[in-house]
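Novice: This is a predicted model, with the sequence first.
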Amino acid sequence: MLDIAADLVTWCRDGRDFAVATVVAVHGSAPRPPGAALAVDRAGTVLGSVSGGCVEGAVYELCREAIADGTPRTERFGYSDADAFAVGLTCGGAIEILITPVLAGTPARPPFAAALGAAADGTPAALARIAAGPRELLGGALLLGPDGSRSGTLGDAGTLDGPAAAEAAALLRQGRTGTVRLATATGPVTLLVESVAPPPRMLVFGAVDFATALVRAGAFLGHRVTVCDARPVFATPERFPGAHEVVVDWPHRYLERQRTDERTVICVLTHDAKFDIPLLTRALRMPAAYIGAMGSRRTHADRLRRLREAGVPEHQLARLRSPVGLDLGAVTPEETALSIAAEIVAVRRGGSGAPLTGTTVPIHHSPAVGSAHDGGSPALPARPQPRAA
């Protein structure tokens, strides 16, 4: 739902009644991820999409019904010989939808409005709703701020609010939207958490030609990109117009002052031991989604030897992706940046990096339903690396 917040926040301010259909889970090949939403107001105006066009007509009618009777509901759309063309979901997958009426004067309206306002402003927040469980719990909403503050309730006399807030906080720290299961006295419930978080950071160390292309790729993927190099003649805003920040400092000294998190990407392009070793020694101890270092296989072998001599344990060395990138046969800086960006996406989303043609690997990866503490996407297996790295 928060993906259409900029428009929905206006509906709230105007006092409109509306219903939101939100993708809770996808199975197999489905076009939109959890959190994707379609909203319909009482006049029939539509925003957003839950399937890229496949089931929008049926979902539209469910939203109109929810506005009319004020009752939340869930629906599953799947591919079968009987219903595939009836609803248009011919891609072979299935989606689960939560339809929530957001009506003026109802208890859920304030947390919804606050969540939409936070999303529109880019303020960190997480909105939790019950996506599966007793019908009487489906209409509640709980908003969690980055400081742990709460507004709204999931119902059940507030007994779910504490456990739900803990799970929502974990997803908010990772900037993730997804589902978790909660155990209750009356049985399990599934919680949908939608997170609003600042853009993830990409820290690029080494003001080299490859960095110029990687900065553009990182910004294109939605990262807030910083370039750092100890050489002032190379680390200039003019050379990196796509960077949000260009810093002249020794890389390890700059990194020591930074707070990283589970979404931070660290790319070391210096391939010079006097920069690499003190920098990676610190980076491998810090939270990060991805830590990659450029260099030949010989350079990497020497780098590992030096890091071991510096006391870096094996479990930390296992986090390092080097030579950096996927095997695309990259030669130019732009091609190499693409290979690095592709690996970052694959690690984040749990992709294999394998070609889709001639394989049976999933096109759309469905996040597993489970605890938010499961630890995010799995790592890629070791693969041949770009010749340019």
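Specialist: In hand now; what should we look at?
Novice: When you work out contacts or count neighbours from here on, use the C-alpha atoms and nothing else.
Specialist: Will do.
Novice: Not counting the longest helix seen in the chain itself, show me its contacts.
Specialist: Longest helix of the chain, by residue count under DSSP state H: helix 333-349. Contacts to helix 333-349, defined as CA atoms under 8 Å, 6 or more residues apart in numbering, come from residues 209-211, 213-214, 217-218, 265, 289-290, 324-328, 330, 351-353, 365, 376-380, 386, 388-389.
Novice: Next, the buried residues of that helix.
Specialist: 333-344, 346-349 (16 or more other CA atoms under 10 Å).
Novice: What of stretch 236-248?
Specialist: Within stretch 236-248, the residues that count as buried by 16+ other CA under 10 Å are Thr236, Arg239, Phe240, Gly242, Ala243, Val246, Val247, Val248.
Novice: and those residues as TSV, adding distance to Arg176?
Specialist: Shown next, in TSV, are the buried residues of stretch 236-248 (distance: CA to CA, whole Å):
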residue	distance to Arg176
Thr236	33
Arg239	33
Phe240	29
Gly242	25
Ala243	24
Val246	28
Val247	29
Val248	32
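Novice: Can you pick out the most distant pair from those?
Specialist: Maximum pairwise distance among the buried residues of stretch 236-248 (CA to CA): 16.4 Å, between Gly242 and Val248.
Novice: rewinding a little: so what's the gap between the longest helix of the chain and the chain middle?
Specialist: From the chain centre to the centre of helix 333-349 is a distance of 16 Å (CA atoms, centre = their mean, to the nearest Å).
Novice: likewise stretch 140-152?
Specialist: On CA atoms, centre = their mean, the centre of stretch 140-152 falls 20 Å from that of its chain.
Novice: Give me the buried positions along that stretch.
Specialist: In stretch 140-152, counting by 16+ other CA under 10 Å, buried: Gly140, Ala141, Leu142, Leu143, Leu144, Gly145, Arg150, Ser151, Gly152.
Novice: Keep only those of those residues that are in strands.
Specialist: Counting by DSSP state E, the buried residues of stretch 140-152 place Ala141, Leu142, Leu143, Leu144, Arg150, Ser151, Gly152 in strands.
Novice: The structure to be compared is supplied as follows:
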Amino acid sequence: MRDVLPDLLRWWRAGAPVGMATVTRTWRSAPRRPGAALLVGPDGSAAGSVSGGCMEAAVYELCREVVADATPRLVRFGVSDDDALDAGLTCGGTVELYVERVDRASFPQLDLVAAEVAAGRPVAVATCVAGPPGRRGRRIVLAGQDRHGTLGASAVDAAVDAEARALLRAGRSGVVRPRSAENLCVLVVAHPAPARMLVFGAIDFAAAVAHVGRFLGYRVTVCDARPVFATDRRFPQAHEVVVDWPHRYLAAEAAAGRVDERTVVCVLTHDARFDVPVLRHALDLPLAYVGAMGSRRTAEDRRRRLREAGVGEAALARLHAPIGLDLGGQSPEETAVSIAAEIVAVRRGGGGAPLSARSGSIHGGGRVPHP
């Protein structure tokens, strides 16, 4: 939903009804995940996707129907992999969708959701997609410690609140079925705060890494102890540039609770004075990824220094050094792509091999959701 939110908000503010189809559940090789959405605007234009192109035409027409009759629907579209190939579609699999009419009356909290997302604060939208008459279409929005709206009963609201916040903390969207209400199915679309990318070392490669990190949806910080290099002008794609010793900055951010299991750390200085202290601390934290730049000789020397500093073998095994996948790149931009590719592979559980050399589904499902 996040990618279509600007269009949805624009039409909502204009008072125009919009048809919205949202993925609730998927099976097998369906390419989009819960929370992905397709909009059909009042002018007939479309935004977003729920199937990578396979079912968009049918879903488009269904959205138009729902706008006309204002009756929400929970539907499934399914096609075998072989049939999809014969029909020239991109994939098979099964997708369950909740299709609804969105306007100011049906979604009065949309302005709040958009404001929280724009501010980078976590927010979750819980919508009843199946249940008794009068419940379907009701929703609550969880922002901060507050709950806005109701699903029709305080006990149900409390149960969904707890489950939705758990999904939000995990950064996942999905369906919940509260025990306090039989036959009630609630879709939770989670908008977690963006995951962080911490780039240590204000070198030319860092500018390219910051650029690709922002493209991937991370909130990017570039940090270096040398003020002459750590400037906003040199790193326009970073959300912030900090002048501080890397290890001191990382320790302060961790103590303040501003790094978590989704955070990725890229150490690019290849200078032991900076590398060893920050890596020693990073490898002691439950981060998603820790990588360090340098030649193989530098990497081995760095590992020796880290061992001498008390870092154990289990922690060292989490260090990706030399950083990046072997793509044969040489420029800062090509190197940044290789680093980004390794981060994606580590976070999603990919092997980094060409898809053409593999068999089976290419949408295998990763360990950790997108930032």
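Specialist: Done, it's in. Values in this document were obtained by computation on a predicted structure and should not be read as measured data.
Novice: related to what we said a few turns ago, can the buried residues of stretch 140-152 of structure 1 go into TSV with extra columns for distance to Phe77 of structure 1?
Specialist: Supplementary listing: the buried residues of stretch 140-152 of structure 1 in TSV, determined by distance: CA to CA, whole Å:
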residue	distance to Phe77 of structure 1
Gly140	23
Ala141	24
Leu142	27
Leu143	28
Leu144	30
Gly145	33
Arg150	33
Ser151	32
Gly152	30
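Novice: biggest separation within the residues you listed, which pair?
Specialist: Taking CA to CA, no two of the buried residues of stretch 140-152 of structure 1 sit farther apart than Gly140 and Gly145, at 16.9 Å.
Novice: ok so, going back, what's the closest of the ones in strands among the buried residues of stretch 140-152 of structure 1 to Leu279 of structure 1?
Specialist: Once CA to CA is applied, the member of these that ends up nearest Leu279 of structure 1 is Leu144, at 35.1 Å.
Novice: which residues does the closest one contact?
Specialist: Contacts of Leu144 of structure 1 (CA under 8 Å, 6+ apart): Ala125, Ala126, Leu127, Ala128, Arg150, Ser151, Ala165, Ala168, Ala169.
Novice: Select from those residues every entry located in strands.
Specialist: Going by DSSP E, the strands hold Ala125, Ala126, Leu127, Ala128, Arg150, Ser151 from the contacts of Leu144 of structure 1.
Novice: The second one -> structure 2?
Specialist: So the one you mean is Ala126 of structure 1. By TM-score structural alignment, Ala126 of structure 1 lines up with Ala124 in structure 2.
Novice: gap between the closest residue to its match other than its chain neighbours and Arg258 of structure 2?
Specialist: Excluding the flanking residues, the one nearest Ala124 of structure 2 by CA to CA, 6 or more residues apart in numbering is Ala190, at 4.4 Å. Per CA to CA, to the nearest Å, Ala190 of structure 2 is found 19 Å from Arg258 of structure 2.
Novice: more neighbours, these two?
Specialist: Neighbours per residue, other CA atoms under 10 Å: of Ala190 of structure 2 and Arg258, the larger number sits with Ala190, 27 against 12.
Novice: Counterpart of the more buried one over in structure 1?
Specialist: Ala190 of structure 2 maps onto Ser195 in structure 1, with residues paired by TM-score structural alignment.
Novice: right, and that match touches Leu171 too?
Specialist: Yes: judged on CA atoms under 8 Å, Ser195 of structure 1 makes contact with Leu171 at a distance of 6.9 Å.
Novice: Now the common contact residues for those two.
Specialist: Ala126, Thr177.
Novice: re the thing from before, mind checking which of the buried residues of stretch 236-248 of structure 1 are in strands?
Specialist: Val246, Val247, Val248.
Novice: Pull the contacting residues for Val99 of structure 2.
Specialist: Gly19, Met20, Ala21, Thr22, Leu62, Cys63, Val66, Pro72, Arg73, Leu74, Val75.
Novice: Now list the buried members of the contacts of helix 333-349 of structure 1.
Specialist: Judged by 16+ other CA under 10 Å, buried ones among these: 210-211, 213-214, 217-218, 265, 289-290, 324-328, 330, 351-353, 365, 376, 379-380, 386, 388-389.
Novice: quick one: which of those sit in helices?
Specialist: Phe210, Ala211, Ala213, Leu214, Ala217, Gly218.
Novice: So what does the fourth one match up with in structure 2?
Specialist: Same thing as Leu214 of structure 1. Per TM-score structural alignment, Leu214 of structure 1 is aligned with Val209.
Novice: Not counting sequence-adjacent ones, nearest residue to that match?
Specialist: Using CA to CA, 6+ apart, the nearest residue to Val209 of structure 2 is Ala336, at 4.8 Å.
Novice: Then Leu138 of structure 1?
Specialist: Nearest to Leu138 of structure 1 is Ile130, by CA to CA, 6+ apart, at 5.2 Å.
Novice: I figured the one you found was touching Leu142, is that so?
Specialist: No: if you go by CA under 8 Å, Ile130 of structure 1 and Leu142 don't touch, sitting 9.5 Å apart.
Novice: Pro232 of structure 1: what's it in contact with?
Specialist: Val248.
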